[in-house]
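**Student:** Have a look at this fold, sequence not included:
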């Protein structure tokens, strides 16, 4: 895995990789793999962030599902490939929600497909493969050279790719969208609507008419995390965005994400990011 990805936990013994969200990292990165690397010993793993694998010669695109075990044997190994990893927050406010809520996002829904083997296989038409290669190369160049505006440029190129993925996957994800589970959708809708307020597992359970224990079991089994984990993730994503404003006091950021105790917010932020909010801000 490239530097942009790191193991964050294990789920049933399988490593779960998260996107590195530190101030120095771009929200999108490219990893070039030779054919022998694709055929190498890459064991089963889970992505906690969206990822694409593009084989230019054949035009194959593998859309890696969030939260599902990836079986490398489902991927062709006869050609070099480009892996595109990104933090969904790169898409702005709509991307900061927990990944199960992405079902309503036209550019993120393909990444919650749940296809067997963890990858959805698409094919880029021959007349568009040059555009794909140029766009991925441009993202890589922005990441490498880091000239003025490189972050915004990389995100713009990423959007071009994701629009094409959404169009290629339109027929497939339409069926998957219709089969989505309403209970999980309700849970993450509540988190999205109320993360900026006082919100607990008990509050969410009451809103979906379930006991806290049963809801915890269901959500953990289907997403690998607890409801409280997802509430925290949404709040931390918003906190990272708010820290970009140098004039916004830390206490106000804590209040805006539903955590009136600035000290507790700072401790939780450090636990999740390895540094205090003020240090994060200073490195932006």
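**Tutor:** Right, received. Where do you want to start? Just so you know, these numbers come straight off a predicted model, no measurement behind them.

**Student:** Please count neighbours and contacts with C-alpha atoms only from this point.
**Tutor:** OK.

**Student:** Where do the strands of the stretch 101-250 of the chain begin and end?
**Tutor:** If DSSP state E, counting those that start in this stretch is used as the criterion, the strands of the stretch 101-250 of the chain fall at 119-123.

**Student:** what about stretch 111-121, start to end distance?
**Tutor:** Counting by Cα to Cα, to the nearest Å, you get 12 Å between the two ends of stretch 111-121.

**Student:** gap between the residue sitting nearest the centre point of the chain and residue 245?
**Tutor:** Taking Cα atoms, centre = their mean, the centroid of the chain lies closest to residue 49, which sits 2.8 Å from it. Distance of residue 49 to residue 245, given as Cα to Cα: 25 Å.

**Student:** Same check on residue 42?
**Tutor:** Separation of residue 42 from residue 245 (Cα to Cα): 40 Å.

**Student:** let's bring in a second one:
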């Protein structure tokens, strides 16, 4: 049935499972809307890092690299919106600060109704959720017309890093290096590193390593794949090189990390 992957999850639940899961450089196969009602932190979406706080809405399209650094006490909701709902959703990420109480209340009502249906076993539950999701898309479209998007690619640096983030998300399983990505983008590695540092506080190589290691952690924690297979699947030349890179990034060996999260 269309829309069966439509989910709404409280942020504290989404952030469970350890700090590494919260801050992992990851992506999802469906669109995501995050509504923060309390607390603050920092987010990196598509290579741009910004602070977030209460009454912030963040839309993250499917397959967009992102991470969160959330302080204790962050609360809100995350809605996962599959493509088969046919909603008119943005193709690029956005981060909106919603200051009007009426706009805040409108979204809260839609999310409350979505959550109520998600937790019920009422007849036509799925249809009701899809209709509420449609109202959510309308709300987002209106807010994008009325509010400044703090993730907007308003500079050449942001546009370059967003494109780099898209390439990394597409190809991080390969052995491609920063030089390879820079070549595809028509710039030098030095320039790419400089603009990455400017927009998200990481060098280009750190950004690439973060994405690879985040995926390695996920595979180690959530699957039984051998370390050798994980290393090969992430483009490392050898299991030994993967182990050194993983330990340098996390402080633990791959097997040590796997044992710690079992």
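**Tutor:** Nice, I can see it. Predicted model only: the values in this text are computed from it and were never measured.

**Student:** what TM-score do we get after superposing?
**Tutor:** The TM-score (TM-score structural alignment, normalised by the length of structure 2) is 0.53; 203 aligned residues with a Cα RMSD of 5.2 Å.

**Student:** hmm, back to that, how about the residue nearest to the centre of structure 1, secondary structure?
**Tutor:** Secondary structure state of residue 49 of structure 1, per DSSP: H, G, I helix; E, B strand; the rest coil, is coil.

**Student:** Wait, it touches residue 20, no?
**Tutor:** No - judged on Cα atoms under 8 Å, residue 49 of structure 1 makes no contact with residue 20 at a distance of 9.9 Å.

**Student:** elements contacting the longest helix seen in structure 2?
**Tutor:** For structure 2, the helix that runs over the most residues, judged by DSSP state H, is helix 125-146. Helix 125-146 of structure 2 is packed against helix 101-118, with contacts defined by 3 or more Cα pairs under 8 Å, 6 or more residues apart in numbering; DSSP states H and E.

**Student:** Not counting its own residues, what contacts the helix it packs on?
**Tutor:** Contact with helix 101-118 of structure 2 is made by 7-8, 55, 77, 98, 125-126, 128-129, 132-133, 135-136, 139, as judged by Cα atoms under 8 Å, 6 or more residues apart in numbering.

**Student:** Repeat the analysis, applying 10 Å as the threshold.
**Tutor:** 6-10, 35, 37, 55-57, 76-79, 98, 122-136, 139-140, 142-143 (Cα atoms under 10 Å, 6 or more residues apart in numbering).

**Student:** between it and helix 125-146, how big is the angle?
**Tutor:** 160 degrees (axes from the mean of the first three to the mean of the last three Cα atoms, to 10 degrees).

**Student:** Helix 101-118 of structure 2: which residues count as buried?
**Tutor:** Residues 104, 107-108, 110-111, 114-115, 117-118 are the ones in helix 101-118 of structure 2 that count as buried (16 or more other Cα atoms under 10 Å).

**Student:** any idea how far that helix is from the chain center?
**Tutor:** Put simply, helix 101-118 of structure 2 sits 22 Å off its chain's centre (Cα atoms, centre = their mean, to the nearest Å).

**Student:** so the residue nearest to the centre of structure 1 touches residue 90, yeah?
**Tutor:** No - using Cα atoms under 10 Å, residue 49 of structure 1 is not in contact with residue 90; the gap is 11.5 Å.

**Student:** Quick one: the helices in the stretch 1-150 of structure 1, in order.
**Tutor:** In order along the chain, the stretch 1-150 of structure 1 carries the following helices (DSSP state H, counting those that start in this stretch): 35-38, 129-145, 150-168.

**Student:** want to throw those helices into a markdown table with distance to residue 221 of structure 1?
**Tutor:** As requested, the helices of the stretch 1-150 of structure 1 are exported to a markdown table (distance: least, Cα to Cα, whole Å):
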| stretch | distance to residue 221 of structure 1 |
| --- | --- |
| helix 35-38 | 30 |
| helix 129-145 | 35 |
| helix 150-168 | 28 |
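
**Student:** what's the closest of those to residue 108 of structure 1?
**Tutor:** Smallest distance to residue 108 of structure 1 across those (Cα to Cα): 7.9 Å, for helix 150-168.

**Student:** Centre of the chain to the closest one, how far?
**Tutor:** Relative to the chain's own centre, helix 150-168 of structure 1 is displaced by 14 Å; criterion: Cα atoms, centre = their mean.

**Student:** just checking, residue 220 of structure 2 touches residue 255?
**Tutor:** Yes - here residue 220 of structure 2 reaches residue 255: they are 8.0 Å apart, a contact under Cα under 10 Å.

**Student:** any shared contact partners between the two?
**Tutor:** Overlap of the contact sets of residue 220 of structure 2 and residue 255 (by Cα under 10 Å, 6+ apart) consists of 226-227.

**Student:** Who has more neighbours out of the two?
**Tutor:** More neighbours surround residue 220 than the other of residue 220 of structure 2 and residue 255, with 22 against 13 (other Cα atoms under 10 Å).

**Student:** residues touching the more buried one, list them.
**Tutor:** Listed by Cα under 10 Å, 6+ apart, the contact set of residue 220 of structure 2 reads 214, 226-227, 230, 254-259, 261-262.

**Student:** one more time with 8 Å
**Tutor:** Residue 220 of structure 2 sits next to 227, 254-255, 257-258 when contact means Cα under 8 Å, 6+ apart.

**Student:** To which residue of structure 1 is it aligned?
**Tutor:** Aligned by TM-score structural alignment, residue 220 of structure 2 pairs with residue 243 of structure 1.

**Student:** Same check on residue 161 of structure 2?
**Tutor:** Aligned partner of residue 161 of structure 2 by TM-score structural alignment: residue 184.

**Student:** Its match against residue 219, yeah?
**Tutor:** Yes - counting by Cα under 8 Å, residue 184 of structure 1 does reach residue 219; the two are 7.4 Å apart.

**Student:** Give me the distance between residue 92 of structure 1 and residue 188 of structure 1.
**Tutor:** Relative to residue 188 of structure 1, residue 92 of structure 1 is positioned 18 Å away (Cα to Cα).
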